[in-house]
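[1] the sequence isn't on hand, but the structure is:
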């Protein structure tokens, strides 16, 4: 077993599936949930956790996106297309969420030793490869220039990006988050973000260099594998993989005694987002 695999092959995992229940709710609730889990797992009040979540028609903006010089001109077109916008509390730039995008959070504790940022990314990369053994050796991690939210841990097959990874660290907890474009068209999602930057920049030069989006650099796993893969198919793979990795998998959402903490983090996330949005 490799060092990275040792973070995944553990006695107990907690599994929270919100791929259906969160779909119509605000994505802010998912960021609050991961903050809650960071504290619970970080303080050993919960087993390490895998949470799956889906939100419909949402563009999650990064802090730098919020600083686009003409963001207020770009947002109406996004909203008219049926997409909500929020500003996230972790790093990165704009990403598109919809019913064909499955998000996975892996939440680990640093209480028994720090987890390097690169280790966190590698744990998620290994987990994604475990989920897709038929193409595991073709899944690569490097920056896909021309994609939205580019980073050194863009996940791609044959040079086409289908996933991106971010991290959130809080109270000795580490939440490693990945979005997996499972269904639909990767390039259509990229076109939405391309329009955001083109309108939001308005031709101006900024200190921060925003990505120039080339939609053809992005694809869904259904397109890349040429099979009609669904979000629920992948969720079943996740459950199966967790049962292979752990002796015990605890399923279920937040317990009654954890809801007070979740409410605290939700209020914090909502207030922060309201302040950011009100300044656009």
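    Here it is on my side, so go on. What you see is a predicted model, and the numbers here were worked out from it, not measured in a lab.
[2] make it CA atoms for all contacts and neighbour counts henceforth
    OK.
[3] for residue 179, see how far away residue 85 is.
    17 Å (Cα to Cα, to the nearest Å).
[4] run a quick neighbour tally on residue 98.
    18 (other Cα atoms under 10 Å).
[5] please apply the same query to residue 242.
    Residues within reach of residue 242, counting by other Cα under 10 Å, total 23.
[6] my guess is it contacts residue 251. True?
    No. Taking contacts as Cα atoms under 8 Å, residue 242 lies outside contact range of residue 251: 10.9 Å.
[7] which residue packs closest to residue 234, ignoring adjacent ones?
    Excluding its sequence neighbours, the residue lying closest to residue 234 (Cα to Cα, 6 or more residues apart in numbering) is residue 131, at 7.6 Å.
[8] show me what the longest strand anywhere in the chain is packed up against.
    Counting residues, the longest strand in the chain under DSSP state E turns out to be strand 160-170. In terms of contacts (3 or more Cα pairs under 8 Å, 6 or more residues apart in numbering; DSSP states H and E), strand 160-170 is packed against helix 28-42, helix 117-131, strand 155-157, strand 173-181.
[9] putting a second one here so we can go through both:
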């Protein structure tokens, strides 16, 4: 196993804060945009055209579905429930299942090159260790293992005291990878989990499926603010990301997208829109 610091440490890092701006103003800035952007960054770093990158993104009131979720037997009713609660619904192109995003959830994409020589497991471990490092002054109790009863459960659920506050997925494009994590920073983890629980109850009902969907128990989830008993904000977490990144890189750049990246974005965005045609037709 590679040391996580070897994976994260680079002479130069590209830092992109897309948590507030209407990125690419010509298109609505939705989660579809974000997944397309991460693909473009993975292509760029994999082709050695740009430095490794960290990108921050926030999307208000959005439920991001995994590919299996889109095949729920009563998916139309599930999407309708989410829409009535004021949530936009998209299907992502990376692994995992349904996740609730809002203004209190910070998404971090760590985009790395040369992943043909780095295992998927090591990339996940690097993200886990980076988050532990970011929060080292607040807690040393962050663990990574599957939290049964959480939404989007996986081996790299991040939890404190058995309650999950973050989950990680990974998207590889040629020789680049975007390791994506959502962090429930502020707000009520139980409320987010209750929303996803209700989505599965309506979208699955009592139907038998080949895929095993999670039986969500809202008590298994919480925000960092709730878990640590201290107010932590998304803006404060963004500061921690940048500060930690500076420890692993000599130079931080904030380069805009190049002409080639903009062209690649058009293609990747169109692919995301096509992937979401069925879901979009339900909203």
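    Perfect, I can see it now. The structure presented is a predicted model; accordingly, all values stated were derived computationally and were not measured.
[10] now what about the TM-score between them?
    TM-score of the superposed chains, computed with TM-score structural alignment, normalised by the length of structure 1, equals 0.95; 278 aligned residues with a Cα RMSD of 1.7 Å.
[11] read off where stretch 199-213 of structure 1 ends up in structure 2.
    Using TM-score structural alignment, the residues of structure 2 aligned to stretch 199-213 of structure 1 are 202-216.
[12] swap in stretch 141-150 of structure 1?
    So stretch 141-150 of structure 1 sits over residues 144-153 in structure 2, by TM-score structural alignment.
[13] pull the distance from the matching stretch to the chain's centre.
    Computed by Cα atoms, centre = their mean, to the nearest Å, the chain-centroid distance of stretch 144-153 of structure 2 equals 15 Å.
[14] doesn't residue 245 make contact with residue 12 of structure 2?
    No. Shown here, residue 12 of structure 2 and residue 245 do not form a contact pair, counting by Cα under 8 Å, at 10.0 Å.
[15] tell me the residue in structure 2 aligned with residue 223 of structure 1.
    Matched across to structure 2, residue 223 of structure 1 falls on residue 226, judged by TM-score structural alignment.
[16] mind telling me what residue 52 of structure 1 corresponds to in structure 2?
    In structure 2, residue 52 of structure 1 lands on residue 56 (TM-score structural alignment).
[17] neighbours of its match, just the number please.
    Residue 56 of structure 2, neighbours per other Cα under 10 Å, totals 21.
[18] next helix or strand past the helix or strand containing it?
    Secondary structure from DSSP states H and E places residue 56 of structure 2 in strand 53-57. Using DSSP H and E, the helix or strand that follows strand 53-57 of structure 2 in sequence is strand 62-65.
[19] quick check: next helix or strand after that next one?
    According to DSSP H and E, the helix or strand after strand 62-65 of structure 2 is helix 75-84.
[20] residues contacting the next helix or strand after that next one, please?
    Proceeding N to C from helix 75-84 of structure 2, the next assigned helix or strand is strand 88-91, under DSSP H and E. Residues from elsewhere that reach strand 88-91 of structure 2, judged by Cα atoms under 8 Å, 6 or more residues apart in numbering: 31-32, 61-67, 70, 79, 82-83, 275-276, 279-280, 283.
[21] what about burial for those, which qualify?
    Listed as buried from the contacts of strand 88-91 of structure 2 are 31-32, 61-67, 70, 79, 82-83, 275-276, 279; burial here means 16 or more other Cα atoms under 10 Å.
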